[in-house]
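In: structure, please.
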Amino acid sequence: MFDPVLFDLSDGVATITLNRPDAGNSINETSGMALVAVVDKLRAQDAVRAVVLTGSGKEFCVGGDIDEMLHAADLSALMQAGIPRLHAAVSRLAELPCPVITAVNGPAGGGGIGLALCGDIVLASQSMKLRGGYSAIGLSPDLGASWQLARRAGAAQAKRILFLNEPVGAEECLALGLVDAVYPDDRLAEEACALAARLAAGATASFGRIKQLVDGAGTRSLQEQLALEAGYMIASAGSRDGREGVRAFMEKRSPVFRGR
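Out: Next up, the predicted model:
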């Protein structure tokens, strides 16, 4: 037996690894439940200061397990049982009050797109590519794939990717703003770990407030945003990290942040 989703916590960095390499890290009922459990475990860990989500093997996540779908007695019932739990996990992962990095180590398709793009920062390998896949088998997006594509690349590009199901390579994804950086395959893990370590040493309470301000900015008026900014600035200024950051700046030294 093996764990379909691996979890490691070291020096404040939590690493989640999708671990079905022989099946393209596709999500079936078992791995979906494992991912939900890992995200719930992650949220209960106060020691987590940054998160990396990646895949094992040569693919990040090709989406749902087509073989499981094919053999399901009732495909709609299968989706109804699994999708809400997975959606809750994706939402909780994206909304963590600390930086989330996705290290997309290879192809991502279907629901794998939603997972790949749910990070605050998305790093990709040169072999990474996206492929919608849903409409090719008569289904529609899940795990936030449509939202992430539209948010990062705009509605027109999202529809092109999801309508045509043509592979979109790493460099094109970078040009479209779908990913934030592209690295050679053999450097991606190293770069993701280095970035996570850098962020984990930072003011993670500040990062959490920044996430809430930026992620919700499109739904608020300027007045509402200014009010929230004021509240967060006052809270930050009264925190240990806020005082430490200002003091370190004046003393021309590196701050030592405790985070959330």
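
In: going forward, measure contacts between C-alpha atoms and count neighbours the same way
Out: OK.

In: burial measure for residue 231, as a count.
Out: Counted with other Cα atoms under 10 Å, residues neighbouring residue 231 total 11.

In: just give the nearest non-adjacent residue to residue 13, would you?
Out: residue 50 (4.9 Å; Cα to Cα, 6 or more residues apart in numbering).

In: equivalent analysis for residue 241, please.
Out: Per Cα to Cα, 6+ apart, closest to residue 241 is residue 257, 5.4 Å.

In: quick one, helices of the stretch 51-200 of the chain?
Out: Remark: helices assigned in the stretch 51-200 of the chain by DSSP state H, counting those that start in this stretch are 66-70, 75-94, 111-116, 145-153, 155-164, 170-176, 188-200.

In: picking that back up, relative to residue 238, how far out is the residue nearest to residue 13?
Out: 23 Å (Cα to Cα, to the nearest Å).

In: residue 196 too?
Out: 26 Å.

In: again, but for residue 163
Out: In terms of Cα to Cα, residue 163 sits 50 Å off from residue 238.

In: more neighbours: these two, which one.
Out: Legend: neighbour count by other Cα under 10 Å for residue 163 and residue 238, higher for residue 163 (14 against 11).

In: for that one, which residues are in contact?
Out: 132, 135 (Cα atoms under 8 Å, 6 or more residues apart in numbering).

In: residue 203 contacts residue 255, correct?
Out: No: between residue 203 and residue 255 there is no contact under Cα atoms under 8 Å: 9.1 Å.

In: could you find the closest non-adjacent residue to residue 140?
Out: residue 134 is the one closest to residue 140 (Cα to Cα, 6+ apart), at 5.3 Å.

In: and the one you found, how far is that from residue 182?
Out: Counting by Cα to Cα - residue 134 and residue 182 are separated by 25 Å.

In: on that earlier part again, how many neighbours does the residue nearest to residue 241 have?
Out: With other Cα under 10 Å as criterion, residue 257 counts 18.

In: what residues are up against it?
Out: 201, 202, 203, 241, 244, 245.

In: the first one: neighbour count?
Out: Taking other Cα under 10 Å as the neighbour definition, residue 201 ends up with a count of 18.

In: excluding chain neighbours, what is closest to it?
Out: residue 257 (6.8 Å).

In: the one you found and residue 234, how far apart?
Out: In terms of Cα to Cα, residue 257 sits 18 Å off from residue 234.

In: I have a second one here; can you model it like the first so I can compare?
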Amino acid sequence: MPSIELQIDNGVAKVTLNRPETFNSFNREMALLLQETLDQCNTNDQVRAIVLTGNGKAFCAGQDLNEVTSPELNPGFRKILEEHYNPIVERIRSIEKPIIAAVNGVAAGAGANIALACDIVVAIETASFIQAFSKIGLIPDSAGTFFLPRLIGLQKASALMMLGDKVSANEAEQLGMLYKVFSVETFEEEVDKLALKLAHMPTKALGLTKRLLNQSMVNNLEQQLNMESDLQIEAAESEDYSEGVNAFIEKRKPVFKGK
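Out: This is a model prediction of the structure:
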């Protein structure tokens, strides 16, 4: 079985981490295949929303420690970060399509931080998030030190990263780490509904919104206002804007094409 599964249906690409026997922990093969799959989703015009989830009981347990402790298999930490995790996070943030992290179980270490890099994070009520790095003498990577403090504040992020506490899905929602928590019974249905809703929205505008949010991390107010002006003009030239305005005037539901 491939370590990454891809299903495309009705504008939604479902990308599934598929090493359930290791709680979907990353080895080199899976990390590189996830990058290829994200690239495929990016260039496929039929894909207008992406769901990243895991197979089995876990979302992702982070790095496969059997790989890094094997003299034959260990690629070394520099290669793991620069060729595995950093390119994954960069793709998640640069693809101008909405990406949902559907956290179906434990998300630990790099697995937690890759989820937090996505545009919208939802979780099953039994899921948990763990900044597990300090437990084995490492530092948080996969952009965790960038996103987590911005999501929940420096004080909470520092504590979770230093202490390595397990955070339940409901606690994560209260902290602001994620958008919504769904019950075990409704999780898959709610994820499908959310993904389909995004896939039928104006993809061009959503992508420009994502670009603005990325730049808001580094821009000052003047720079952000100028960028909003430029991108609003670009959005106003899209087919979806014309459709949205016409649908509003005609009192009907718009049919967006993502153009």
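
In: returning to that earlier point: next, give me the two most distant ones among the contacts of residue 257 of the first structure.
Out: 201 and 244 (13.4 Å; Cα to Cα).

In: shared neighbours, these two?
Out: 256, 257.

In: which residues touch the residue sitting nearest the centre point of the second structure?
Out: The second structure has residue 118 as the residue nearest its centroid, 2.2 Å off, counting by Cα atoms, centre = their mean. Counting by Cα under 8 Å, 6+ apart, residue 118 of the second structure touches 92, 93, 99, 100, 101.

In: among those, which recur in the first structure?
Out: Of these, the contacts whose aligned counterparts also meet in the first structure (both residues aligned by TM-score structural alignment, their matches' Cα atoms under 8 Å) are 93, 99, 100, 101.

In: among the residues you listed, which ones are buried?
Out: 93, 99, 100, 101 (16 or more other Cα atoms under 10 Å).

In: out of the residues you listed, which sit inside strands?
Out: Residues from those lying in strands, with DSSP state E as the criterion: 99, 100, 101.

In: which one of those sits closest to residue 65 of the second structure?
Out: residue 101 (23.2 Å).

In: so which bits of stretch 127-146 of the first structure are buried?
Out: 127-134, 141-146.

In: ignore what I typed, I meant stretch 187-205 of the first structure.
Out: 188-189, 191-193, 195-197, 199-205.

In: now the helix or strand harbouring residue 213 of the second structure against helix 86-94, angle please.
Out: According to DSSP states H and E, residue 213 of the second structure maps onto helix 203-216. Counting by axes from the mean of the first three to the mean of the last three Cα atoms, to 10 degrees, helix 203-216 of the second structure lies at 120 degrees to helix 86-94.

In: what helices or strands is helix 203-216 of the second structure leaning on?
Out: helix 86-94, helix 221-236 (3 or more Cα pairs under 8 Å, 6 or more residues apart in numbering; DSSP states H and E).

In: what's in contact with that helix?
Out: So helix 203-216 of the second structure is contacted by 48, 93-98, 119, 224, 227-228, 231, 235, 238, 240, 257-259 (Cα under 8 Å, 6+ apart).

In: roughly how far apart are residue 216 of the second structure and residue 125 of the second structure?
Out: 31 Å.

In: same question, residue 104 of the second structure
Out: From residue 104 of the second structure to residue 125 of the second structure the distance is 9 Å (Cα to Cα).

In: more neighbours, those two?
Out: residue 104 (26 against 19).

In: touching, that one and residue 57? I think so.
Out: Yes: here residue 104 of the second structure lies in contact with residue 57, judged by Cα under 8 Å, at a distance of 7.0 Å.

In: residue 46 of the second structure touches residue 40, doesn't it?
Out: No: using Cα under 8 Å, residue 46 of the second structure is not in contact with residue 40; the gap is 10.7 Å.

In: compare those two (neighbour count), which wins?
Out: Neighbour totals were compared for residue 46 of the second structure and residue 40, and residue 46 leads with 17 against 14 (other Cα under 10 Å).

In: just say helix, strand or coil for that one.
Out: With DSSP: H, G, I helix; E, B strand; the rest coil as the basis, residue 46 of the second structure sits in coil.

In: and the gap between the aligned partner of it in the first structure and residue 208 of the first structure?
Out: Using TM-score structural alignment as the criterion, residue 46 of the second structure maps onto residue 47 of the first structure. Distance, residue 47 of the first structure to residue 208 of the first structure, using Cα to Cα: 14 Å.

In: now swap in residue 229 of the first structure and tell me
Out: 13 Å.

In: residue 11 of the first structure too?
Out: 18 Å.

In: more crowded one of the two?
Out: Of the pair residue 11 of the first structure and residue 208, residue 208 is the one with more neighbours under other Cα under 10 Å, namely 17 against 12.

In: closest to residue 20 of the second structure among the ones in strands among the buried ones among the kept ones among the contacts of residue 118 of the second structure?
Out: residue 101 (17.0 Å).

In: show me what contacts that closest one?
Out: Residue 101 of the second structure neighbours (Cα under 8 Å, 6+ apart): 51, 52, 53, 115, 116, 118, 119, 120, 121, 122, 123.

In: could you dump those residues into CSV with distance to residue 171 of the second structure added?
Out: Listed next are these as CSV, based on distance: Cα to Cα, whole Å:
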residue, distance to residue 171 of the second structure
51, 22
52, 21
53, 20
115, 16
116, 15
118, 19
119, 19
120, 17
121, 14
122, 13
123, 11
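
In: biggest separation within the kept ones among the contacts of residue 118 of the second structure, which pair?
Out: 93 and 101 (12.5 Å).

In: what's the overlap in contacts for the two?
Out: By Cα under 8 Å, 6+ apart, the residues touching both residue 93 of the second structure and residue 101 are 118, 119.

In: ok, residue 166 of the second structure - how many residues close by?
Out: Using other Cα under 10 Å: residue 166 of the second structure sits among 17 other residues.

In: hang on, residue 104 of the first structure packs against residue 128?
Out: Yes: here residue 104 of the first structure reaches residue 128: they are 6.5 Å apart, a contact under Cα under 8 Å.

In: how about the contacts made by the nearest residue to residue 182 of the second structure once chain neighbours are set aside?
Out: Closest residue to residue 182 of the second structure apart from its sequence neighbours, by Cα to Cα, 6+ apart: residue 124 at 5.0 Å. Residues in contact with residue 124 of the second structure (Cα under 8 Å, 6+ apart) are 102, 103, 104, 105, 169, 181, 182, 183, 184, 187.
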